[in-house]
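> The sequence and its predicted three-dimensional model are supplied below.
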Amino acid sequence: MSRTGEIVLGVISALFTIIAIIGLSILVVSGSAAMQDESVKSEFQQQILNDPTFTGEEAEMVAQFVDVLPDMLSAFGWGFVIVLVISLVLNIVGIVAVTKNKKPKLAGAMFIIAGLLAGIISLTSILLYIAAIMCFVRKPPVQFAEEEYYKTV
C-alpha cells in the first residue's frame, strides 16, 4: 500500500516549518538589534514622556518596560524557534516512519505532536493533522489465502 499522500503532506509541512524557523530567526535577531539601539529607545521614551495621557509614574513604568522588552522578545522568540525545530524533527521522524508503510501508527502520533508544536491552527499543523488522520484511517487491503495461491502459480 502506497503512503504517498502522507509523505507529501509531511514534506510540505516540513518545508513550511523550515521557512517559519528561518523567518522567525531573522525577526528575532533584527528585532532585538533594533530594540537595543539607544536612539530608538530614547525616541520611544521621549514620545511616552510627551504623551499627555500618561502620568509621570506611568511614563516611568513604560520606560522601564522598554529597557526589559528586548530581552523578553529575544527569549520568547528563541524559545519558539526551538519549539519549531523540535516540531520539524518529529515531522521528519513521522515521514521516515510512514515510508514504505513501516509504522503508520507511529508516524500518525509524530504528525499530531509535531502539529501541536507547530501551532494549533496554523497551515502547517492542519497539513500534519490530515496526514495523521490518513495514517490512522487507511488500512492495507485484505488479501485472502486463495488470491495469494493463484498469484504464485
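Structure's in. What do you need? The model shown is predicted, which means the values in this text are computed figures rather than measured ones.

> CA only for contacts and neighbour counts going forward, please
Noted.

> ok, the spatially most central residue of the chain to residue 36 distance?
Nearest to the geometric centre of the chain sits residue 118, at 2.6 Å (C-alpha atoms, centre = their mean). Using C-alpha to C-alpha, to the nearest Å, residue 118 is found at 29 Å from residue 36.

> just to revisit the earlier point, contact partners for the residue nearest to the centre of the chain?
Applying C-alpha atoms under 8 Å, 6 or more residues apart in numbering to residue 118 gives the contacts 17, 83, 84, 87, 124, 125.

> which of the residues in the host helix or strand of residue 43 are buried?
Using DSSP states H and E, residue 43 falls within helix 38-50. For helix 38-50, the neighbour count (16 or more other C-alpha atoms under 10 Å) marks 41, 45, 48, 49 as buried.

> Which of these sits closest to residue 152?
residue 41 (78.4 Å; C-alpha to C-alpha).

> sorry, back to before: only the buried subset of the contacts of residue 118, as a PyMOL command please.
To isolate the buried ones among these in PyMOL, judged by 16+ other C-alpha under 10 Å, type:
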select buried, resi 17+83+84+87+124+125
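
> ok, back up a step: how about a markdown table for the buried residues of helix 38-50, with distance to residue 101 added?
A markdown table is the format used below for those (distance: C-alpha to C-alpha, whole Å):
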| residue | distance to residue 101 |
| --- | --- |
| 41 | 56 |
| 45 | 60 |
| 48 | 61 |
| 49 | 64 |
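
> then this one, side by side with the first:
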Amino acid sequence: MKRTGEFVLGIIGAVGYTFFTFIGIILIWFQNNEELMRDSFQRVVEQNPAQLEVMDIDLFISSIQNVSAVSILLLFAGSLIAGIIAMIALRKNKKPILAGILFIGAAVISTIFSGGVTIFAAIFYLIAGIMSVARKPKVTV
C-alpha cells in the first residue's frame, strides 16, 4: 500500500515546522542583541508614535526576554524531528501506526504548548497521522 498522501502531508507540515524553527533561532539571536532591539523599537516608535507612546524601551526588552525562546525552539525542532522520524517509519509502509502516533503527538503537543501558533503545520501533521492510523491495506483472499 502506498502512503504518498501521508508522506506529502508530512513534508508540508515539516516545511511549516522548519519555518517556525528558523523563527525561534531568529528570536534567540534577537534576544541576545540588546542594541538591535533598541534600534528596532525606535524605528517602530517613529513609524507609529500614537500607538506606542505609553510603552518604553525597557518594558519592550523585558517582555521579549521573558519569552523562553530556547524552549520554543526546542518545541518546534522536536516537532520537526518527530515528523521526519514518522516519515521514515512510513517508508515502504513499515510502521504506519508508529508514524501516525508521532504525527498526531507532535501536532497536538506543539499546538498546545505554542498557544496555537503552529496550527498551520499541525493540521498537516494531524491529517497525516489520522490517515496513517486509519488506512488499512486491502486484504486479498
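Nice, I can see it. Worth saying up front: this structure is predicted, and the values here are computed from it rather than measured.

> What's the biggest helix in structure 2, counting residues?
helix 4-31 (DSSP state H).

> Other residues contacting stretch 28-48 of structure 2?
52, 53, 57, 60, 61, 64, 65, 69, 70.

> Tell me the buried residues within those.
Buried members of the contacts of stretch 28-48 of structure 2, counted by 16+ other C-alpha under 10 Å: 64, 65, 69.

> what sits against the second one?
Residues touching residue 65 of structure 2, when contacts are defined by C-alpha under 8 Å, 6+ apart, comprise residue 31.

> For residue 105 of structure 2, see how far away it is.
With C-alpha to C-alpha as the criterion, residue 65 of structure 2 and residue 105 of structure 2 are 29 Å apart.

> repeat for residue 69 of structure 2
Taken as C-alpha to C-alpha, the span from residue 69 of structure 2 to residue 105 of structure 2 is 21 Å.

> Give me the spatial nearest neighbour of residue 84 of structure 1, chain neighbours excluded.
Nearest residue to residue 84 of structure 1 in three dimensions, chain neighbours excluded: residue 118, at 5.8 Å (C-alpha to C-alpha, 6 or more residues apart in numbering).

> which residue lines up with that neighbour in structure 2?
By TM-score structural alignment, residue 118 of structure 1 lines up with residue 110 in structure 2.

> after the helix or strand harbouring that match comes which helix or strand?
Per DSSP H and E, residue 110 of structure 2 falls inside helix 96-113. Counting by DSSP H and E, the next helix or strand C-terminal to helix 96-113 of structure 2 is helix 119-134.

> just the angle between that following helix and helix 96-113, please?
Helix 119-134 of structure 2 runs at 150 degrees relative to helix 96-113, counting by axes from the mean of the first three to the mean of the last three C-alpha atoms, to 10 degrees.

> Show me what helix 119-134 of structure 2 is in contact with.
With C-alpha under 8 Å, 6+ apart as the criterion, helix 119-134 of structure 2 contacts 3, 5-7, 9-10, 12-17, 83, 96-97, 99-104, 106-108, 110-111.

> Distance from the chain centre to that helix, please.
13 Å (C-alpha atoms, centre = their mean, to the nearest Å).

> That helix versus helix 4-31: what angle between them?
Using the same axes, to 10 degrees: helix 119-134 of structure 2 against helix 4-31 is 150 degrees.
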